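K.L.:
Next come a sequence and a model predicted from it.
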Amino acid sequence: MPRLVLTDLSLSHFRSHKAARMVLDGRPVAIWGANGAGKTNILEAVSMLSPGRGLRRAASDEMARQPEALGWKISAALHSLHQLHEVETWAEPGAARQVRIDGKAATQTALGRIARVLWLVPAMDRLWIEGADGRRRFLDRMVLSFEPGHADATLAYEKAMRERNRLLKDQVRDARWYDALEDQMAQAGAAIQRNRIDAMMRIATAQEGAETAFPTASLALMGPDDTDIPADEAALAAEFAEGRARDMAAGRTLSGPHRADLGAVYMAKGVAAKQCSTGEQKALLISLILANARALAQDFGAPPILLLDEIAAHLDASRRAALFNEVCAIGAQALMTGTGPELFAELGARAQHLEIGDIAGVSRITERTAP
């Protein structure tokens, strides 16, 4: 099977790393070191090889090493479907981040066409019990992994909605001001909903018949109060028009894809994810990430790069071994972090083992023998 593999990664003034370089051989990567050594920062840098704001959803200026605040740069060699790409992304102080692929200026959407990157970080552990916005972002990251153009539809929708909300706050009542904006919202919103539904169907297919030690999740897309959000352009336009008076009273748009929520049920028990134990909720998240990876292996033609932050610390030995076995079976290059080498003992020689430290601001990354 063709692969998607990161073979060279260089960081300059990114987060805690004044300078750092990793040379990788395509195997999964166990990265370990003390708290504060910059392990998560490396994963964040890799996440910036995909569209969007990365695994921390940080602004560009927040990623610059302090106190210098000189801006930052990430350079990478990426083998994708039998092609080698040289990728650079960077940001100068106060400026939006830039992307260059094979020496030519490119958009962030173009990154999504050559690479697929999925991640699971500790901040996502409360996904099922916190607000709908986090679940919506989680779903849209899955959608984006299948359809890079989903980002363009989302931006178009949000831009038109901001203009509509401005009219609502200003108590503008002339319907002609709303018609064009609502048409734009309906066109982009219908695409967003169709993309979401398609991604959920792919995840469901990837879960069927998979040999996995992790529980299967049944996913559902719903609106506020369990209402349906149309995936039809005409129906969405009608919903926006009918809701103008209500939205004007609220000063914002109260219906549409931006109000969607992702529901999940632990299928073997028939229990909603939000009612499961903490361990079960974590297992469901891992299950969905692995299903997403299996689906992408079929859809994109190669498994995605996986970023699994502090993943081993939250699993017992049997679940750790099961996760490592599934990652290797999928064929994904997974970058995983932990505080010590013992957390990755079950991987053995199937992975590279890198210890990370720091000398005078320059990161020291040392390859170690598998435990």
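P.N.:
Looks like it came in fine.

K.L.:
Could you use CA atoms for every contact and neighbour count after this?
P.N.:
Will do.

K.L.:
all helices of this protein, in order?
P.N.:
Here the chain has its helices, by DSSP state H, at 39-47, 108-114, 132-146, 150-169, 175-207, 233-242, 244-250, 278-299, 317-330.

K.L.:
Go through the ones you listed and pick out the most buried.
P.N.:
helix 39-47 (a mean of 23; mean count of other C-alpha atoms under 10 Å).

K.L.:
returning to what we had before: any chance of the helices of the chain in CSV, plus distance to Ile305?
P.N.:
Formatted as CSV, those follow (distance: least, C-alpha to C-alpha, whole Å):
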stretch, distance to Ile305
helix 39-47, 9
helix 108-114, 12
helix 132-146, 11
helix 150-169, 19
helix 175-207, 17
helix 233-242, 34
helix 244-250, 42
helix 278-299, 9
helix 317-330, 10
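
K.L.:
mind checking which of those helices is nearest Asp309?
P.N.:
Taking C-alpha to C-alpha, helix 39-47 is the member of these nearest to Asp309, at 6.5 Å.

K.L.:
Check it against this one:
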Amino acid sequence: MTPTPRNDGAGSVFIRKLTLTDFRNYAALALDLEPGMVVFSGDNGAGKTNLLEAISLLTPGRGLRRAPYGEVAREGAAAGFAVHARLDGPQGEFEIGTGTTGLDANGEAGRRVRINSTQTTADELLEWLRVLWITPAMDALFTGPAGDRRRFLDRLVLAIDPGHGRRAQDYEKAMRGRNRLLAEGSRDRAWFDAIEMQMVEAGTAIAAARAEMVRLLAAMIDKLPESPFPRADLALSGSLEAMVGHAPAVEIEETFRLALASGRDRDRAAGRTLDGPHRSDLLVRHRPKAMPAELCSTGEQKALLVGIVLSHARLCGEMSGSVPILLLDEIAAHLDAGRRAALFAILDELGCQTFMTGTEAALFSSIEGRARFLTVDHGTVSPTADH
């Protein structure tokens, strides 16, 4: 009998076995795993991040690298790639499989998803598990473009509200349609009205979900004890977000509708839509220093990011009874010994399955006996000697 997903607080989800076929530099790999912390160590380019990427594809989207699926398959593989996981959690034992289906009419690789051998959509994965990650590319999160911070925030929202992904897709689809009308120089009012109403409904819901996430996360940050990971003050920058909590949804929708209608000539000149949640930003401040995150040191920015993700993991645990699986790529970079020790203690307390990578196993020596150590060597994974 296929178990039904449920969130009853019975425990966290963890991967019991991970199997890869023609994934990046792995021709074939079958890896037995356990709950708790897992450390992958090895040389640069050995394939440590590839393992984390495979796990990140157990959720909707293109994974932690955001790579086109066609690039993920091992070079020379004729049938694409496959990732299969057997997992345990509050919903019992279950299996997830995903991979590519071949090329579509545009030359893009499609994706298939199976849960307990039944084909389904990627959106359904969020009913079974959540996965969050921190990668070296995110070291520039606070200094990079606003789009990176929006994607980061939206993934936090998705872990709590699986419907957020569908709303974002609906909004993007409608906005692309509007942008095509703008590029064609169309002045068909009926077409604009119809497309803009779709944007208004989805966009207002997106803004409300983001604002609610920031509110919940800020409350979680406030109630946690002091730690080496400084408290962050979070805020949203955006015309819709500014209205959330101060005006009813129907008023926000009408304001957005009028803004889109009145901005058609301006947007036509710009060649794109200039108003909406696709222009919003997540603002982060280092509370103890009363300083914008983008002005903090690299180490302080990393500590802020880790603190936000750990706070969100706690929030998921409180709201669903199950904290996400965490992927922490090269997590020791920019964290001193004190912060590494604090991180490991918090991960122990959270009780979630956590996969960490580093070039040296010695960076994780303080968790010997509390973590499983594995050495990655260009397509193979084996127990680390003396661990």
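P.N.:
Received the coordinates, thanks. Values in this document were obtained by computation on a predicted structure and should not be read as measured data.

K.L.:
care to give me the TM-score?
P.N.:
Scored against TM-score structural alignment, normalised by the length of structure 1, the superposed chains reach a TM-score of 0.95; 366 aligned residues with a C-alpha RMSD of 1.7 Å.

K.L.:
that older thread, nearest to Gly26 of structure 1, of the helices of structure 1?
P.N.:
helix 317-330 (11.1 Å).

K.L.:
That closest one vs structure 2 - mean distance after superposition?
P.N.:
Once fitted to structure 2, helix 317-330 of structure 1 is off its aligned match by 0.8 Å on average (mean C-alpha distance after the TM-score superposition for structure 1).

K.L.:
Pull the residues that contact that helix.
P.N.:
28, 212-213, 290, 293-294, 297, 303, 312, 333-334, 346-347, 350 (C-alpha atoms under 8 Å, 6 or more residues apart in numbering).

K.L.:
Buried ones among those?
P.N.:
28, 290, 293-294, 297, 303, 312, 333-334, 346-347 (16 or more other C-alpha atoms under 10 Å).

K.L.:
Turn those into TSV, columns for distance to Lys73 of structure 1.
P.N.:
Output for these, formatted as TSV (distance: C-alpha to C-alpha, whole Å):
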residue	distance to Lys73 of structure 1
Pro28	24
Leu290	30
Ala293	28
Arg294	31
Ala297	29
Pro303	26
Ala312	29
Gln333	22
Ala334	22
Glu346	34
Leu347	31
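
K.L.:
and which of these is nearest Val46 of structure 1?
P.N.:
For those, the nearest to Val46 of structure 1 is Ala334 (11.0 Å; C-alpha to C-alpha).

K.L.:
That closest one -> structure 2?
P.N.:
Under the alignment (TM-score structural alignment), Ala334 of structure 1 maps onto Thr354 of structure 2.

K.L.:
Repeat that for Gln207 of structure 1.
P.N.:
Match for Gln207 of structure 1 (TM-score structural alignment): Ile221.

K.L.:
quick one: contacts for its match?
P.N.:
231-232, 308, 311 are the contacts of Ile221 of structure 2 under C-alpha under 8 Å, 6+ apart.

K.L.:
and which of those is nearest to Thr359 of structure 2?
P.N.:
When the contacts of Ile221 of structure 2 are compared against Thr359 of structure 2 (criterion: C-alpha to C-alpha), the nearest one is Ile308, at 24.8 Å.

K.L.:
Give me the residue at the spatial middle of structure 1.
P.N.:
Nearest residue to the geometric centre of structure 1 (C-alpha atoms, centre = their mean): Arg141, 4.4 Å.

K.L.:
That one matches what in structure 2?
P.N.:
So Arg141 of structure 1 corresponds to Arg155, using TM-score structural alignment.

K.L.:
same check, this time on Ile197 of structure 1
P.N.:
Ile197 of structure 1 maps onto Ala211 in structure 2, by TM-score structural alignment.

K.L.:
That match: what's it in contact with?
P.N.:
236, 241, 244.

K.L.:
just so I know, which of the helices of structure 1 lies nearest Arg53 of structure 1?
P.N.:
Arg53 of structure 1 lies closest to helix 39-47 among the helices of structure 1, at 8.3 Å (C-alpha to C-alpha).

K.L.:
So which bit of structure 2 is that closest one matched to?
P.N.:
Against structure 2, helix 39-47 of structure 1 falls on residues 48-56 (TM-score structural alignment).

K.L.:
what's the mean distance for that stretch versus structure 1?
P.N.:
So stretch 48-56 of structure 2 averages 0.2 Å relative to structure 1 (mean C-alpha distance after the TM-score superposition for structure 1).

K.L.:
Any idea how far that stretch is from the middle of the chain?
P.N.:
13 Å (C-alpha atoms, centre = their mean, to the nearest Å).

K.L.:
Just the residues contacting that stretch, thanks.
P.N.:
In contact with stretch 48-56 of structure 2 (C-alpha under 8 Å, 6+ apart) are residues 20, 23-25, 40-42, 63-65, 83, 131-133, 327, 329, 355, 357, 376.

K.L.:
Buried ones from those, can you make that a ChimeraX selection?
P.N.:
Those of the contacts of stretch 48-56 of structure 2 that count as buried under 16+ other C-alpha under 10 Å are selected in ChimeraX with:
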select :20,23,24,25,40,41,42,63,64,83,131,132,133,327,329,355,357,376
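
K.L.:
out of the contacts of stretch 48-56 of structure 2, which are inside strands?
P.N.:
Using DSSP state E, the members of those that fall in strands are 20, 23, 40-41, 83, 131-133, 327, 355, 357, 376.

K.L.:
What span of structure 2 is stretch 150-158 of structure 1 aligned with?
P.N.:
Counting by TM-score structural alignment, stretch 150-158 of structure 1 corresponds to residues 164-172.

K.L.:
Run through the residues that contact Thr7 of structure 1.
P.N.:
22-26, 76-79.

K.L.:
try 6 Å
P.N.:
Shown in contact with Thr7 of structure 1 (C-alpha atoms under 6 Å, 6 or more residues apart in numbering): 23-25, 77.

K.L.:
Return the member of the residues you listed nearest to Ala234 of structure 1.
P.N.:
Looking across those and measuring by C-alpha to C-alpha, the closest to Ala234 of structure 1 is Ala77, at 44.8 Å.

K.L.:
Check the burial of the closest one by counting its neighbours.
P.N.:
19 (other C-alpha atoms under 10 Å).

K.L.:
ok, it touching Glu86?
P.N.:
Yes: using C-alpha atoms under 6 Å, Ala77 of structure 1 is in contact with Glu86, at 4.9 Å.

K.L.:
quick revisit: state the distance from the match of Ile197 of structure 1 to Val157 of structure 2.
P.N.:
10 Å (C-alpha to C-alpha, to the nearest Å).
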